[in-house]
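[1] fold the following for me, if possible:
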Amino acid sequence: MNLLSLFSDKKFFKDTIKLAFPIALQNFILSSLNLFDNIIIGGLGEVAIASVGLANQMFFLLNLVLFGVVSGASIFTAQYWGKKDLKNIKRVLGICLITAIAVSSVFTIAALLFPKPIMSIFSNDPAVINMGANYLRIICLSYIVTAVSFAYAATLRSLGQVKAPMVVSIIALGINTVLNFTLVYGVAGVHGLGVYGSALGTLIARIIEFILMIFVVYKFKFPLAAKPKELLDLSMEFAKRFFKITIPVILNESFWALGVTIYSVVYAHMGTAIVASTNIVSTIDRLAMVVFLGFGNAAAIMIGQKIGQKDEKTAFLYAKRFIIMNPLLGVIVGLIIYLGAPSILFAYSVSPEVHNYSKSLLHILGIFLCIKVFNYTNVVGILRSGGDTKFCLLLDIGGMWLVGVPLVALAGLYFHMPIDKVYIFVFMEEIAKFFVGFPRIASKKWINNLVVH
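    Presented below is the predicted three-dimensional model:
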């Protein structure tokens, strides 16, 4: 089959855009407003940028664990939706909510009781530790409501209902940005609260998002509008099947998050200016990835539904299309980042040192972005949609902990290399994952129907 025939299916592209665009738009707005928040905090100085960035590593860790939980749930939801099994979809949502609330409660308690020890993991700068700890005490109160919103939004997307979570998220994020600016700097003679105003604004916005999400689901009677009895109609056998697939995803995201945290620890010990520059670049990285988050999620939904319908041939065809299309788009976006780095950084009021660091890191990101996109599409969009979660676990952990983490730690802490050299080693894990993960697609071993019983 040549490329022309592979991409001649108009319905495929119509369905892809219908799913991918709202998800990409939601993530674009999220990343854009995170960028604006970053710029808002940037006006308070490099200590403020570093404090908020490192304190939010706690939420980053939680977010990735939650992503593991809802990703596992989404695998089942997409396949159950393929066979229109609403009863089991509600059960999946129920077990997803229970798990998400339990995990976020642990993170909340830890952040409330041990904010300074947590910040000390990431930095040895007393000013950063104190400011970050106070920020963490406020922002952690949003973790549980965020987990519930996340569970509903991800499950809705697996049903193909992508517009509702997008609209709710856009409203909440807009409120977040307005509140952050107002509370950080003050307005109409009211004194600003600095970084603590940002934490308070984010907390209020996430509570509003939670309320809106529940309201929309039940007001418009989406398939997820379940009674508590339906959500809790869980047998031990059902729970075992769910966690057999989901636990590898949770472990995958958790160990990956821990690895990224190790990167942050290495950066923190290289200096506050480097922490500021890596936080800036990570925000731009997330903004660049929004298109591929959309297409990756569309791939997971479309492939998962075809597997649930027992149409394995079409599922494999979709996989081939996505694994070619997404990295090609990655080359284009990477080129834009590389060439546009000076313009992208124009909005930041930072020292020349941080500016130069950030520009170098953006060049490296632009070069390696297409490989990162390939791996994201492969793991999240293709392999997981077929329930191949154990292989994904080994692939991600192997790439990060056998390649990325050792190289970055040695380069940054032992050999004391400059940040641009250290940052290149971060992407060596992506290179390793590419060579190991590519043959798995062709093998078709990842295609597993999880809802036939």
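
[2] from here on, just use CA atoms for contacts and neighbour counts.
    OK.

[3] grab the longest helix from this structure for me.
    Longest helix in the chain by number of residues (criterion: DSSP state H): helix 46-82.

[4] and the nearest residue to Tyr348 once chain neighbours are set aside, how far from Ile280?
    Excluding the flanking residues, the one nearest Tyr348 by Cα to Cα, 6 or more residues apart in numbering is Ile39, at 6.2 Å. Distance, Ile39 to Ile280, using Cα to Cα, to the nearest Å: 9 Å.

[5] what's the burial count for the nearest residue to Cys370 once chain neighbours are set aside?
    Leaving aside its sequence neighbours, Cys370 sits nearest to Gly330 (Cα to Cα, 6+ apart; 4.2 Å). By other Cα atoms under 10 Å, 24 other residues sit near Gly330.

[6] then Tyr414?
    9.

[7] before we move on, the earlier item: next structured bit after the longest helix of the chain?
    Following helix 46-82 in sequence order, the next helix or strand is helix 86-113 (DSSP states H and E).

[8] give the buried residues for that following helix.
    With burial defined by 16 or more other Cα atoms under 10 Å, the residues of helix 86-113 counted as buried are 88-97, 99-101, 103-105, 107-108, 110-112.

[9] before we move on, back to that, tell me what the longest helix of the chain is packed against?
    Applying 3 or more Cα pairs under 8 Å, 6 or more residues apart in numbering; DSSP states H and E, one finds that helix 46-82 contacts helix 10-42, helix 86-113, helix 115-122, helix 126-139, helix 143-158, helix 236-270, helix 272-288, helix 290-308.

[10] where does the residue of the chain most remote from its centre fall, secondary structure wise?
    Taking Cα atoms, centre = their mean as the measure, the residue most remote from the mean C-alpha position of the chain is Gly189, 37.7 Å away. Using DSSP H and E, Gly189 maps to neither a helix nor a strand.

[11] against Gly53, how distant is it?
    28 Å.

[12] identify the residues contacting Asn449.
    Gln79, Ile307, Gly308, Lys310, Gly386, Gly387 (Cα atoms under 8 Å, 6 or more residues apart in numbering).

[13] and what of Arg440?
    Arg440 sits in contact with Trp446, where contact means Cα under 8 Å, 6+ apart.

[14] to check against the first, give me the structure of this:
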Amino acid sequence: MPYKNDEFISQLYRLSVPLTLQFLFTSSFSLLDTVMVADLGELQIAAAGIAGQLEFLLVMILAGALSGPAVFMAQYYGKRDYVSIKKLAALNVFSGFAISFIFYIVLTLSSPYVFWPFTQDDQLLEMTASFVSIVSFGFIASAVTTAFTMSLKSIGVVKAVMYMTVLSLLLNTVLNYALIYGHFGFEPMGVNGAAVATLISKLLLLILTVAYVYAMKREVSVSFLKRFPYDRVLFGRVYRVTKPIIIHESLWGLGTTMYIVAFGMMGAASIAIIQVSKVIGNFVLAGVLGFAQSASVMIGEQIGLRNKEQAQKYAERFTRIGVAAAVLIGLALFVAAPQVVGLFHIGEQLRGQAVNIVRIMSCVLTCSFLNNIWIVGVFRSGGDTHYSMKLVLGSTWLIGIPLAFIGAGIMKWPIEVVYGLFATEEISKTLFGYFRYRSRHWQHDLVSTEQ
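    The predicted model follows:
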């Protein structure tokens, strides 16, 4: 295929490189926390893992609530309708703040009981509650930041987001080093030092993001002094598309939390192993998340312009590139698994089990890549949210979770086998998602004035 003067390639490069880097840097927060906490012991890793899972649940709820308006913004951007974009940006900011504030209150009032499903170890419960009490306020800051950044990405502003994320990550790294082990004159705080470092870096990222949006007078700047720009017709259409996204992201986030509960039935050491393998997997998948976001913007813009044939061609090209990347990265991860796991300095037995899990992960990486590209980049950009909801919830709650609980709670199989059962979720999503991707039934023009 001739790539010279290819608009797809030039637009992909402009969007995907900063988006991919931004997601990699974002996932590095959890990776760095886990690496730097690893020397403290298995309980500390497990505490950070449980806290991280609760934040992940919030992230999934926010992804559901904020992705719907973002889909519309991408299509409105194709029409250059900035009035509607500003209304949707306001909806995102207020929704993000409200959801995270409610989550913060519920989490604060229910601690430490909310951690009981994960473990009955009193020491681990106390450690987790202390960690969450520090970092939880950062959930609100992170939610508002996410609302602004998702709006910015929908209109193709990605480099600024990447630069601000890098600055926040650098601060998090320095503070982790200083506060966990007591450098630069600070007292060593252990795992709580990681929580303080994460909180401060999230607050910095919020300040940088808000300052950029308003100083540069971006299209998504929201006036807090004027009346909320409520548009009943527009928000009603957004709600119809967003509702299944909220359901599927929230229940999928709850489903991944249930997996941690299942692994927790096997002991704190199992949670530590899963936390190590999870942060490795999240870092690897961060690249495809940026790639999928690029697909969402580019395909959504083509659908907004009513170029359905071009949208399908874009979907096919994203799929081919995704498969090639997944195969190469999967092979590299399989070979380098012992060295990657060795970064975390865990015990010999745990290290061997973690290596096995990372290798299982590498074998299904192609499925994980395709699922992210199709669900986030293709189906969602075309407003095909009801099918995405059924695909994700069916594979998670009818296949993956039952098998994981049978393996961990009833059969008492080794953790590698239980993780393999968990991986059947990704395989099943790929099998069913392929037929939807090929059918072209995922394309819906959400912003046409005739609708």
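
[15] test my guess that Cys28 of the second structure contacts Phe283.
    Quick fix: residue 28 of the second structure reads Ser, not Cys. Yes. Counting by Cα atoms under 8 Å, Ser28 of the second structure does reach Phe283; the two are 6.7 Å apart.

[16] which part of the first structure lines up with stretch 347-354 of the second structure?
    Under TM-score structural alignment, stretch 347-354 of the second structure corresponds to residues 351-358 of the first structure.

[17] please compute how far that stretch lies from its chain's middle.
    Centroid separation for stretch 351-358 of the first structure versus its chain: 26 Å, with Cα atoms, centre = their mean, to the nearest Å.

[18] alignment lookup: Gly190 of the second structure to the first structure.
    Checking TM-score structural alignment: Gly190 of the second structure goes with Gly194.

[19] quick check: closest non-adjacent residue to that match.
    In space, Gly194 of the first structure is closest to Val184, 4.3 Å off (Cα to Cα, 6+ apart).

[20] check Lys86 of the second structure too.
    Nearest non-adjacent residue to Lys86 of the second structure (Cα to Cα, 6+ apart): Val220, at 5.1 Å.

[21] SS state for that neighbour?
    State at Val220 of the second structure, reduced to three classes by DSSP: H, G, I helix; E, B strand; the rest coil: coil.

[22] the counterpart of it in the first structure - how many residues pack around it?
    Taking TM-score structural alignment, Val220 of the second structure has Leu224 as its aligned residue in the first structure. When neighbours are defined as other Cα under 10 Å, Leu224 of the first structure has 23 of them.

[23] Met127 of the second structure now?
    Met127 of the second structure has 18 nearby residues by other Cα under 10 Å.

[24] repeat for Ile29 of the first structure
    18.

[25] which residues touch it?
    Per Cα under 8 Å, 6+ apart, neighbours of Ile29 of the first structure: Ile170, Leu173.

[26] could you rerun that using 10 Å?
    Taking Cα atoms under 10 Å, 6 or more residues apart in numbering, we find Ile29 of the first structure in contact with Leu35, Met166, Ser169, Ile170, Leu173, Gly174, Leu287, Val290.

[27] just Leu112 of the first structure next, same as before
    Going by Cα under 10 Å, 6+ apart, Leu112 of the first structure touches Ala133, Asn134, Leu136, Arg137, Ile138, Ile139, Cys140, Leu141.

[28] please repeat the previous calculation with a cut-off of 7 Å.
    With contacts defined as Cα atoms under 7 Å, 6 or more residues apart in numbering, Leu112 of the first structure is in contact with Arg137.

[29] again, but for Gly255 of the second structure
    Thr396, Trp397.

[30] tell me which residue of the first structure lines up with it.
    So Gly255 of the second structure corresponds to Gly259, using TM-score structural alignment.

[31] what's the closest non-adjacent residue to Gly64 of the second structure?
    Nearest to Gly64 of the second structure is Ile246, by Cα to Cα, 6+ apart, at 3.8 Å.

[32] counterpart of that neighbour in the first structure?
    Per TM-score structural alignment, Ile246 of the second structure is aligned with Ile250.

[33] how near is that match to Asp37 of the first structure?
    According to Cα to Cα, Ile250 of the first structure stands 29 Å off from Asp37 of the first structure.

[34] quick one, which of these two is more surrounded?
    Under the criterion of other Cα under 10 Å, the comparison of Ile250 of the first structure against Asp37 puts Ile250 first, with 23 against 19.

[35] returning to that earlier point: which residue range of the second structure does the longest helix of the first structure align onto?
    Going by TM-score structural alignment: helix 46-82 of the first structure matches residues 42-78.

[36] from the chain's centroid, how far away is that stretch?
    5 Å.

[37] repeat that for stretch 406-420 of the second structure.
    26 Å.

[38] just stretch 242-253 of the first structure next, same as before
    For stretch 242-253 of the first structure, the distance to the chain centre is 16 Å (Cα atoms, centre = their mean).

[39] against the second structure, what's the mean shift for that stretch, could you check?
    Using mean Cα distance after the TM-score superposition for the first structure, stretch 242-253 of the first structure ends up 0.9 Å from its aligned counterpart in the second structure, as a mean over the superposed pairs.
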